[in-house]
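Student: fold the following, please.
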Amino acid sequence: MATQPSSSQPKSITLKSPVAPVDEKALARANEALAKLSLEEKVTLLAGSGTMTIAPHPKIGQDEEFWFSDGPHTVRPEVDRNNFNPGTCTTDHSTVLPTLSALAATWDVELAGTFGETLGLEARDRGKDVLLGPGVNPMRTPLNGRNYEYMGEDPFLAGQLATAYIKGVQSKNVAACVKHFAGNEQELERSSVDTYIDERTLREIYLAPFETAVVEGEVLTVMNGYNRFRGEYCSHNSYLNNQVLKSEWNFPGFVVSDWGSLHETVAGALGGLDVEMHAGEAIQYYKTPLVEAVQAGKVPAEVVDNMTRRVLYVMAKIGKLGDFERTPGVRNAPEHHALARKVATEAMVLLKNKQNILPLDKSKAGRILLIGSNADTKHVAGGWSAEGKPLFETTPLAGLRAYLGEGAKIEYIPGPFAEIYNHPPEDVIETIDSSDLEHGAAQKAWGIEFFEGSELQGKVFKSTFARQLSADWSEESPVEGLKLGEFSCRWTVDLKAPESGVYNFSLQAVGAARIYVDGELIADAWNKPANETLIGSASLDEGNIHSIVVEYAPSSEAGELKFGWRLPSALEPILPEDLAKRTKDADTVIFFSGNKVGFGRAHESEGADRPSMDLPEGEDEAVAAVLAARPDTIVVTQSGSPITLPWADDADTMLHYWFSGMDGGAALARVLFGEANPCGKLPFSMPRKLEDSPAHALNNYGPERVDYEEGVFVGYRWHDEKQIAPLFPFGHGLSYTTFEIATPELSESSISVGSSVTLRTTVKNTGTQAGAEVVQLYLGAIEPALPRPPRELKAFKKVFLQAGESAEVELTLDAKDFAYWDVDSSAWKVDSGDYTVELGSSSRTLGPAVSITLL
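Tutor: Predicted coordinates for the structure are as follows:
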């Protein structure tokens, strides 16, 4: 249960929070340059000259354009100067490291620093000045399409890893950019959703990793989120940008919009946004309008000076102003590719190994059967702004073949395990979101027209766009002022057929629905609305543009619809019983189950949340059938977010693989055969079902206003409070060896409020193989002044040990580790009283608690 407040009044102190340091030399150089610029010249530093650039200013020693690049785990391939379309460069390959959820699973601060250094070197070689990463938004919902780009559910873990990453990037004269500030924990309607977070929760959970990145990491740039926060767009939000970031934390760098997140000139300038970025031809608010706003007295000249000074400060810090010898870059170096394998190896989480089936013996592997399309699916080119372009990508199938050699007997069954209707991929959609086209974004999308009434009659009530035809309006109508049953809608898209033949189309709908292809009605349930799936077919010609129209009217009780298609070349599904039979002759069976990067069910990507935690259609039944026939099956799960695994209790061997970068397949082969020992730990809880996550348990997830009513009880904090057993807890991860963590010894059992205390413990590898353990320290207040989680992660240390080896681990708890945010004083406060310290290998695998008293 949650630790409940005490009736007695404890002794309290208010902490003085540390702030970000300022480099006085860089500031002086910035001021010197600022004095040479006219108003018009200053403003050109505050808005992009292209999609990823700010114009040069030779008169101040900035002789080249100032370049941004996407890529929290790679340096993104080039895009067009005027829009987001792929560029024409053929030499923009870069090392693609595993995604940040995988990095978080390493729990390795030193490795995160090397990760950042590598990205910095690759960015320098590509001529980039700002790398748009890391992303640190704590995971609130498992459905967030960008969870795989972030660092899990715990703000302390994310803050420590992000700080090391940032220092690594910036050590190579490239600015890091922590994002997305703030309250941007979902992709669903991210450009308009309004998040309301109470102040204590905001400070303790959602701002905490940003504060660490700014104060300890000394990050040079911060990116705003697309969303609204407490009614105001983040890029206009003076509270976040001016009061918290720049004033309280003393942030000296610049705040940049996410591309297209600025909506108004004066609101942005006064709200603390320093740089407007968007698709090149769409950058509009901080060019002439900002000059005019200053001249009209709407924006004080000193505000523009401050904005410009911040940009110049960053340029000075990375050596972009004047004659400064910057770190030379290097790209696709052998050591960078080796790092990709190392991170992938350390990230893999051994979820279960009940019968010690792993590691496999090369000499006994025999005939190996790989099941599931993820065994040979490439992922790094997906995900939109997180896409990569490596020189090569090794899938698990390719990795195993290379590892085992030519004589290996490997059979591969990709599936599918059901008649899968996928949403048409973005590259075949020809319809453009016209609202974004005006801004140069050229986003592929379905057009949607809403009509008042259920018969698509009269004038259009509302028009909008969506990247995929998938919606659930059961909890909230998409049309303000109209309830379910009071409106109808028409979805339209033009598709370029990738092949010729007969296509099958599917529409899962609750209500009245019908599908047209090129004007011909191919499926109709308009006059007999129900909860059913419509199926229709039509012949399409490769390379031709075909029109798809879906008409829909929800019932008064529910509004759900989802569209998909099957190509003429789609494989016929394999029935579970047939799949089980095919496992009989194999010596080793490995089932690859999980998500992919992209859009739709069981897909993860920027721009859309997943509709559920479920695996692809038919996969649960297939895994269950294989496990029933072959209990020794190794299940390799792949995702950057929690997924539903209803068969997990029947599986003896499970390994989580993440989105593991360009050479993940090679790393996986080494882990499966014991050349490397898995040592990853989950950076988030894996709930058994979506409703075990607080946002969904409380029904506080949606497209318009989202109230974070669960407060500080997110992730494992929620599970501990509500006594919910997760499928796999936060911090969980096994090894091929075993470890013992001794009960910690405290330097003092009683300390004064505001002091620090040191804990020492001994970790011993009690097994027969070398391996690594992560010592995790959780702290809890016994009788707090207000409700607090029973335990919170406050320190951790990864220790590598040979078989039989022991090591002493020292961990420190500082004053702030005991603190909570006090709303009345708007400050961090520490109370006297008793606290418990627990050490263990996960949030649910803990040794005996020891007590410490703050006097």
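
Student: every contact and neighbour count from this point should use C-alpha atoms.
Tutor: OK.

Student: Leu495 contacts Val549, doesn't it?
Tutor: No: judged on CA atoms under 8 Å, Leu495 makes no contact with Val549 at a distance of 10.9 Å.

Student: helices along the stretch 701-850 of the chain, start to end?
Tutor: 716-722 (DSSP state H, counting those that start in this stretch).

Student: got the end-to-end distance for stretch 731-742?
Tutor: 18 Å (CA to CA, to the nearest Å).

Student: hmm, who's touching that stretch?
Tutor: Here stretch 731-742 makes contact (CA atoms under 8 Å, 6 or more residues apart in numbering) with 349-353, 356, 358-359, 677-685, 761-773, 775-776, 803, 839-843, 847.

Student: before we move on, what about stretch 72-90?
Tutor: With CA under 8 Å, 6+ apart, stretch 72-90 has contacts from 50-52, 69-70, 92-100, 119, 122-123, 131-135, 149, 279-282, 385-389, 440-442.

Student: one more, so I can put them side by side:
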Amino acid sequence: MTNKMFVVLGILLVSFFSNAQEKTPTYLDDTKPMEERVEDALARMTLEEKIAMIHAQSKFSSPGVSRLGIPEFWMTDGPHGIRPEVLWDEWEQANWTNDSCTAFPALTCLASSWDRDLAYAYGKAIGEEARYRNKTVLLGPGVNIYRSPLNGRNFEYMGEDPYLAAQMVVPYVKGVQENGVAACVKHFALNNQETDRHGVNVVVDDRALYEIYLPAFKAAVQEGNAWAIMGAYGKYKGQQCCHNKYLLQDILRKEWNFDGVVISDWGGVHETEQAIFNGLDMEYGTWTDGLTMGKTNAYDSYYLADPYYEMIKSGKVGTKELDDKVRNILRLACRTTMNSTRPFGSFGTEAHAKTARNIAEGGIVLLKNEHNVLPINLSKTKKIAVIGENAIKMMTVGGGSSSLKAKYEISPLDGIKNRVGDNVEVMYARGYVGDASGDYNGVKSGQNLQDDRSPEALLKEAIEVAKEADVVIFVGGLNKSDNQDCEGADRLALGLPYNQDDVITKIAAVNKNFIYINISGNAVAMPWVDKVPAIIQGWYLGSETGNAMASILVGDVNPSGKLAFTFPVKLKDNSAHALGEFGKEGEVNYTESIFVGYRYADKEDIKPLFSFGHGLSYTTFEYGDISVDEKNMNEDETIKVSIPVTNTGKVAGAEVVQLYITDVKSSLVRPEKELKNFEKVFLKPGETKTVNFTISAKDLLYFDDAKHSWIAEAGKFKAIIGASATNIKDSVKFNLVK
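Tutor: Predicted coordinates:
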């Protein structure tokens, strides 16, 4: 071949590859800017394809555009694990054999770890599981504020404080989305009760909305860059939250500049025109499922399906809003299924089990420990009595949409037996019968917990076993049945169900080495608190429940969790029940305004059963004197607050150092103090570390609803360091100067 022929061949090859590159559509090239890809794809789509994309085609999926190579969108429930597969048109199980997931602890446990690194690890692990199952969107996490201890869905959320929830949701979202899976933060907004959840209208002042109920969502959007938001079921200002102009357009889009997708909760859409104009992008679960309407494809009857299409064809509405919705959905595709660098994920791995256990151990809270009953000294213990239904009952099944088909779940009883070994005899007594069922949406626990013995016989057995033991561990609390910790219904009372109070009181009377473990996602009343020397808040801990619990009980792990919400002594100590309304149908007034949780307890000088931020350790910590580097700060400056903390005990441990701010004098009434920062510091015996917090004008703001703006007033402030909201260590004053 001559040189001239080589040159001609080279020109032809260059021309071929150049033409091939030119023919590659921009929307398929993920090296191109995302907005160029979105606009290119949008321009190629037909009206029918656009309409199809904005509503479901099955229980958990919506179509892409197969003609253009745009994949389908697949959703999965969370936020504690990846939901098992269901049939296309039904809630019944698909009966796959490879969809048993890792069950992670409930989000109340994660929030109570006060550990941002654990929140990121949680998101990364659950995101890997979602990606492996080829999901586009994880329907979680939930960040609705813990307003009342009776809300049946509190266990899915991150506590009563907006700052804590905001700090924990951001790393969770980032961890999930590193896997090319969108985190869908829910339920936006004001989803604080399950009673009449589809119709209740919330009446709340703007100040409480912005200071209490929105900050975690705002952080997820602006700091976590969440790619999806789920609307709530109820109403705000008389409009359904899934197509609510004030929430979705005025706040989410205009104020926060959200560029992701807004997804309806399943069945949360009620009207076509509002769904068109008020900011909803993707409609799921509308009640036209199956073939009950006599149509071949019932999904065509969704509000954003044929009804929308007909309005466009008739000229009643234009296509601007439709194009905006599709743009948001195409942006989701570019970030997820059309991202060529998207990792492959992993599922049910040992690494995920380890992460689940770390979160469980980090979030368990030691509430009380008189006479050093804990940790259990195995060298001096021959017999342990484990009592209570929750010691054996699987908790990953049930509770609503977060119900899981777990790969495994280690019960508290089995975890304790495995840890103490053959040298210690572990005896078990039921003590009470609560809920023997183990079936939710076709997922069966496989347990047969039926017990027909009388309450008297069960109590007698438990007392006899307790008398024989060196240590008694009572594992009780709530479960995920209706009217407990469960979606769709609220709790009926603050007290424990199934006559547990009487059982606990009588067993504690026969053995002074009594440990009560409360399994719940909510606060409960404890009328016997003075009679029980040791109390642990055990949460719903997922697959590694028993292992994590045993490690805390015997001291392999030093407890470091702190409560993410207040335990009131009685219901009227909670502001939603003392000042506001809760559990009503039709309309609920948040008359307590910004005084939620510890803010209300401070205001009314109410002593809680256990305060927000409370949690004990097997070691002791000594706080030094607080110091501030400057007494005065301008709006564009910061000051540094420091305090030394020393581990004065004999074992390594972690302390959560909490920074609260007080506005000494303000134009509007403010809480006595508000959480503004925290640091979880790990210390060896005898070790001292100085914890530093930076305070800026942002930490001093309140929302002036008359001006609809955030205000930081000049004047005196106080920085408060505490080990909880009631265990204050020191404070220092400083000034904001304008």
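
Student: TM-score for this pair?
Tutor: After superposition, the two chains reach a TM-score (TM-score structural alignment, normalised by the length of structure 2) of 0.91; 691 aligned residues with a CA RMSD of 2.1 Å.

Student: inside strands: which ones of the contacts of stretch 731-742 of structure 1?
Tutor: 349-353, 761-765, 771-773, 775-776, 839-842 (DSSP state E).

Student: about what we covered before: buried ones among the contacts of stretch 731-742 of structure 1?
Tutor: Buried members of these, counted by 16 or more other CA atoms under 10 Å: 349-353, 358-359, 677-685, 761-767, 769-773, 775-776, 803, 839-843, 847.

Student: so who does Leu188 of structure 1 touch?
Tutor: Asn144, Gly607, Ala608, Asp609, Gly702, Pro703.

Student: go again using 7 Å as the cut-off
Tutor: Ala608, Asp609, Pro703 (CA atoms under 7 Å, 6 or more residues apart in numbering).

Student: which one of those is nearest to Lys364 of structure 1?
Tutor: Nearest to Lys364 of structure 1, judged by CA to CA, of these is Asp609 at 42.6 Å.

Student: tally of neighbours for that closest one?
Tutor: By other CA atoms under 10 Å, the residues close to Asp609 of structure 1 number 24.

Student: which helix runs longest in structure 2?
Tutor: In structure 2, ranked by residue count with DSSP state H as the criterion, the top helix is helix 3-23.

Student: what does it correspond to over in structure 1?
Tutor: The counterpart of helix 3-23 of structure 2 in structure 1, using TM-score structural alignment, is absent.

Student: which residue is the nearest non-sequential neighbour of Arg331 of structure 2?
Tutor: Nearest in space to Arg331 of structure 2, with sequence neighbours left out and distances taken as CA to CA, 6 or more residues apart in numbering, is Val38 at 6.3 Å.

Student: counterpart of that neighbour over in structure 1?
Tutor: By TM-score structural alignment, Val38 of structure 2 lines up with Ala30.

Student: just give the number of residues close to its match.
Tutor: Ala30 of structure 1, neighbours per other CA under 10 Å, totals 23.

Student: state the distance from it to Glu325 of structure 1.
Tutor: From Ala30 of structure 1 to Glu325 of structure 1 the distance is 17 Å (CA to CA).

Student: and what of Asn83 of structure 1?
Tutor: 32 Å.

Student: the two - which one has more neighbours?
Tutor: Using other CA under 10 Å as the criterion, Asn83 of structure 1 and Glu325 rank with Asn83 on top: 22 against 10.

Student: now that one: closest residue in space, sequence neighbours ignored.
Tutor: Ala279 (4.4 Å).

Student: what does Trp259 of structure 1 give?
Tutor: Nearest one to Trp259 of structure 1, counting by CA to CA, 6+ apart, is His278 at 4.0 Å.

Student: which position in structure 2 aligns with that neighbour?
Tutor: Counting by TM-score structural alignment, the partner of His278 of structure 1 is Gly285.

Student: and Asn85 of structure 1, what's its match in structure 2?
Tutor: Asn85 of structure 1 maps onto Glu92 in structure 2, by TM-score structural alignment.

Student: ok, its match - how many residues close by?
Tutor: When counting by other CA under 10 Å, one arrives at 14 neighbours for Glu92 of structure 2.

Student: equivalent analysis for the one 10 residues further on, please.
Tutor: Burial of Thr102 of structure 2 is recorded as 29 neighbouring residues (other CA under 10 Å).

Student: ok, it to Leu214 of structure 2 distance?
Tutor: With CA to CA as the criterion, Thr102 of structure 2 and Leu214 of structure 2 are 30 Å apart.

Student: kindly report the same for Phe344 of structure 2.
Tutor: With CA to CA as the criterion, Phe344 of structure 2 and Leu214 of structure 2 are 34 Å apart.

Student: next helix or strand past the longest strand anywhere in structure 1?
Tutor: Longest strand of structure 1, by residue count under DSSP E: strand 520-540. Downstream of strand 520-540 of structure 1, the first helix or strand assigned by DSSP states H and E is strand 545-554.

Student: how far does the helix or strand just after that following strand sit from the chain's center?
Tutor: Going down the chain from strand 545-554 of structure 1, the next helix or strand is strand 560-566, by DSSP H and E. Distance of strand 560-566 of structure 1 from the chain centroid (CA atoms, centre = their mean, to the nearest Å) equals 25 Å.

Student: any residues touching whichever helix or strand comes after strand 560-566 of structure 1, and which ones?
Tutor: Per DSSP H and E, the first helix or strand lying C-terminal to strand 560-566 of structure 1 is helix 576-582. For helix 576-582 of structure 1, contacts defined as CA under 7 Å, 6+ apart pick out Glu621, Ala622, Ala625, Val626, Ala629.
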